[in-house]
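In: this is the structure alone, sequence omitted:
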């Protein structure tokens, strides 16, 4: 396997660059900063990965934080109401922090293969296969 060369690697397509720019500018600055902070929290806690993997996971975490900020804000509002009886209006920035820090880690947890049982995905989607 050839080593990954980030500097001289394949160049991103103009479509990917435009999508990244639109994703960034379509959100409020506080949501962007919060997703960045959540991504930093995730990358700092992901010390068991190589640097190139951390860079990729940072980008994925940032994208998840930006795109799912409203979902996580609503989820936190509902949880605070159900668990504590507090009717809170959680801002999208808080949802971005939680989404960026937790979503990629949750997906990684679900895809881990324990020694005997397989991953959570394997257990639910491959019931007939052995």
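Out: All right, it came through fine. Everything quoted here is computed from the prediction, not taken from an experiment.

In: C-alpha from now on. contacts and neighbour counts both.
Out: Fine.

In: Three-state assignment for residue 63, please.
Out: Of the three states, residue 63 takes helix under DSSP: H, G, I helix; E, B strand; the rest coil.

In: number of residues surrounding residue 92?
Out: Residue 92 has 25 neighbours, counted by other CA atoms under 10 Å.

In: brain fart, residue 59
Out: Residue 59: 16 surrounding residues under other CA under 10 Å.

In: again with residue 97
Out: Residue 97 has 31 neighbours, counted by other CA under 10 Å.

In: kindly report the same for the one 5 residues further on.
Out: Residue 102 has 19 neighbouring residues, counting by other CA under 10 Å.

In: who does the one helix or strand it maps to touch, helix- and strand-wise?
Out: Per DSSP states H and E: residue 102 is located in helix 92-111. Applying 3 or more CA pairs under 8 Å, 6 or more residues apart in numbering; DSSP states H and E, we find helix 92-111 packed against helix 29-45, helix 51-67, helix 69-84, helix 120-125.

In: here's the one I want to compare it with:
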């Protein structure tokens, strides 16, 4: 099965995916001056999001659910599965969660092809719409 994970910013449009996760409830590094200009690819930003109480609880619930979804899709003979993870701008929270899920899925690989990317990570704050998929 080909698994496609990607982050996105809701303010740039909702993408087409089998599963869309909204992580705007997680703590937002955008409002922390020393984290704002960084991304969820960087350890301090990822830790701020994922090691928070909400982040830890979310991942504890999400990981078994995602494992169930992937196994169910495999058993149904699905060839593709896509999961989009969104936050407001697609730079901090959604990126950190997507990278965590990429590592989680890679560790439990069943010979699946895994692709992960970050649709909106490089966009500016003043951009509000997109024609991206």
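Out: Arrived safely, thanks for sending. Because the structure is a prediction, the values reported are computed rather than measured.

In: overall similarity of the pair, as a TM-score.
Out: The TM-score (TM-score structural alignment, normalised by the length of the first structure) is 0.28; 62 aligned residues with a CA RMSD of 5.0 Å.

In: now do the buried residues in the helix holding residue 102 of the first structure.
Out: Buried residues in helix 92-111 of the first structure, defined by neighbour count with 16 or more other CA atoms under 10 Å: 92-105.

In: now these in JSON lines, with distance to residue 38 of the first structure?
Out: Output for those, formatted as JSON lines (distance: CA to CA, whole Å):
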{"residue": "92", "distance to residue 38 of the first structure": "13"}
{"residue": "93", "distance to residue 38 of the first structure": "10"}
{"residue": "94", "distance to residue 38 of the first structure": "9"}
{"residue": "95", "distance to residue 38 of the first structure": "10"}
{"residue": "96", "distance to residue 38 of the first structure": "7"}
{"residue": "97", "distance to residue 38 of the first structure": "4"}
{"residue": "98", "distance to residue 38 of the first structure": "7"}
{"residue": "99", "distance to residue 38 of the first structure": "7"}
{"residue": "100", "distance to residue 38 of the first structure": "5"}
{"residue": "101", "distance to residue 38 of the first structure": "5"}
{"residue": "102", "distance to residue 38 of the first structure": "8"}
{"residue": "103", "distance to residue 38 of the first structure": "10"}
{"residue": "104", "distance to residue 38 of the first structure": "11"}
{"residue": "105", "distance to residue 38 of the first structure": "11"}
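
In: out of those, what pair is the most spread apart?
Out: Based on CA to CA, the longest span within the buried residues of helix 92-111 of the first structure runs between 92 and 105 and measures 19.9 Å.

In: before we move on, the earlier item: which residues touch the helix holding residue 102 of the first structure?
Out: Residues outside helix 92-111 of the first structure that contact it (CA atoms under 8 Å, 6 or more residues apart in numbering) are 30-42, 57, 60-66, 68-74, 76, 119-121.

In: next SSE downstream of the helix or strand where residue 86 of the second structure lies?
Out: Here residue 86 of the second structure, judged by DSSP H and E, is contained in strand 80-87. Moving toward the C-terminus from strand 80-87 of the second structure, the next helix or strand (DSSP H and E) is helix 93-107.

In: same for that next one, what does it pack against?
Out: strand 2-9, helix 43-50, helix 53-75, strand 80-87, strand 113-118.

In: now it against helix 53-75, angle please.
Out: For helix 93-107 of the second structure against helix 53-75, the angle by axes from the mean of the first three to the mean of the last three CA atoms, to 10 degrees is 50 degrees.

In: buried set for helix 93-107 of the second structure?
Out: Those would be 93-102, 105, for helix 93-107 of the second structure by 16+ other CA under 10 Å.
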